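*Asks:* Dropping a prediction and its sequence here:
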Amino acid sequence: MAGPERQRIDKWLFFARVVKSRSLAARLAQSGAVRVNSIKIDQAAHQVRAGDALTITLERRILVYRIVDTGTRRGPAVEAQALYEDLTPPAPTTAAPKAGSALRDAGTGRPTKKERRQLERWRDGH
């Protein structure tokens, strides 16, 4: 479903299901967390079109999208995913623990005083 040639960034973010509401989309655009073609924007009324590259900074991740089409409504997820091409690089893998650190089983809680003393002795090599 082809939309208009140009569209407000807040409407596009809402239609593409990047955020849950249009007011959140406007707030995201005004906060400076959205870049269009590497240019930081601060207006929700900024016009975007097909071919523009968006960099969106959310709380815990950064999204990189290329706009394929402007939408006409906030439809189901499949319809929303057709509006953009996801160029987001894969998340980095977690680093392996340091060689000198002792591993504990998940859910065992904090070590007791006795266990801390044993760890200290082990680390010091006594």
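*Replies:* Arrived safely, thanks for sending.

*Asks:* only C-alpha atoms for contact and neighbour calcs from this point on.
*Replies:* Fine.

*Asks:* wouldn't L83 be in contact with G71 here?
*Replies:* Yes - counting by C-alpha atoms under 8 Å, a contact exists between L83 and G71, whose distance comes to 6.7 Å.

*Asks:* Nearest the geometric middle of this protein, what residue?
*Replies:* The central residue of the chain, meaning the one whose C-alpha is nearest the mean C-alpha position (C-alpha atoms, centre = their mean), is R61 at 2.8 Å.

*Asks:* just to revisit the earlier point, mutual contacts of L83 and G71, please.
*Replies:* Both L83 and G71 are in contact with A16, where contact means C-alpha atoms under 8 Å, 6 or more residues apart in numbering.

*Asks:* what's around D52, how many residues?
*Replies:* 16 (other C-alpha atoms under 10 Å).

*Asks:* here comes the other one, which I'd like you to weigh against the first:
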Amino acid sequence: MSEAAEKLRIDKWLWQARFFKTRSLAAKVVTAGNVRVNAQKIAKSSFSISPGDVLTFSQAKEIRVVRVKALGTRRGPAPEAQLLYFDMSEPKEKVPAAPRFEGKGRPSKRDRRNLTLMKNRQLED
């Protein structure tokens, strides 16, 4: 392998590994100083990474910690992209954005009608 094949720009790798939708978005995160490589803060998107490096960055209100396993040659499908890294982040419990009432969701028309009848009876008493 040549020396050039063992290293890759960090913005390109983050894009190939599908952490960011566009390469320019990945570059913005890096230049904002929100990425660390092996606990060292990086401010240039041209920084080269190699397999074995540990990246720490924020993504969608989460802190991601990943170890680079391989350098990609293209931005392929998600299963291919997941082979490029090992996720070291702590698994988080998935909490629904809007919890539903008693797991039933929105009441049906019949349920709403019954609720209205119950309220009217209580007002009459």
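*Replies:* Sure thing, it's come through. Since the model is a prediction, treat every value here as computed from it, not as a measurement.

*Asks:* so how far is A5 of structure 2 from K41 of structure 2?
*Replies:* In this structure, K41 of structure 2 and A5 of structure 2 are separated by 24 Å, where distance is defined by C-alpha to C-alpha, to the nearest Å.

*Asks:* swap in K119 of structure 2?
*Replies:* Looking at K119 of structure 2 against A5 of structure 2, where the rule is C-alpha to C-alpha, the gap reads 72 Å.

*Asks:* cool, and K94 of structure 2?
*Replies:* For K94 of structure 2 relative to A5 of structure 2 (C-alpha to C-alpha), the value is 38 Å.

*Asks:* if you count what's nearby, which of those two comes out ahead?
*Replies:* A side-by-side neighbour count of K94 of structure 2 and A5, using other C-alpha under 10 Å, places A5 first with 11 against 6.

*Asks:* State whether that one is indeed within a helix.
*Replies:* Yes - secondary structure of A5 of structure 2 (DSSP: H, G, I helix; E, B strand; the rest coil): part of a helix.

*Asks:* what lines up against it once you look at structure 1?
*Replies:* Structural alignment (TM-score structural alignment) places A5 of structure 2 against P4 in structure 1.

*Asks:* Show the contacting residues for that match.
*Replies:* T70, G71, T72.

*Asks:* Could you look up the SS state of the last one?
*Replies:* Read that as T72 of structure 1. The assignment at T72 of structure 1 comes out as coil when based on three-state DSSP.

*Asks:* my guess is R49 of structure 1 meets I9, correct?
*Replies:* No - using C-alpha under 8 Å as the test, R49 of structure 1 is too far from I9 to be in contact (9.1 Å).

*Asks:* and those two? which has more neighbours close in?
*Replies:* Between R49 of structure 1 and I9, counted using other C-alpha under 10 Å, I9 has the larger neighbour count: 25 against 19.

*Asks:* and L14 of structure 2, how many neighbours?
*Replies:* Here the number of neighbours of L14 of structure 2 (other C-alpha under 10 Å) works out to 22.

*Asks:* Okay, it and A26 of structure 2: tell me how far apart.
*Replies:* Using C-alpha to C-alpha, one obtains 6 Å as the distance from L14 of structure 2 to A26 of structure 2.

*Asks:* residue boundaries of the helices in structure 2?
*Replies:* 10-16, 23-31, 78-81, 109-124 (DSSP state H).

*Asks:* list residues touching both of L14 and A26 of structure 2?
*Replies:* If you check L14 of structure 2 and A26 against C-alpha under 8 Å, 6+ apart, the residues they both contact are F20.
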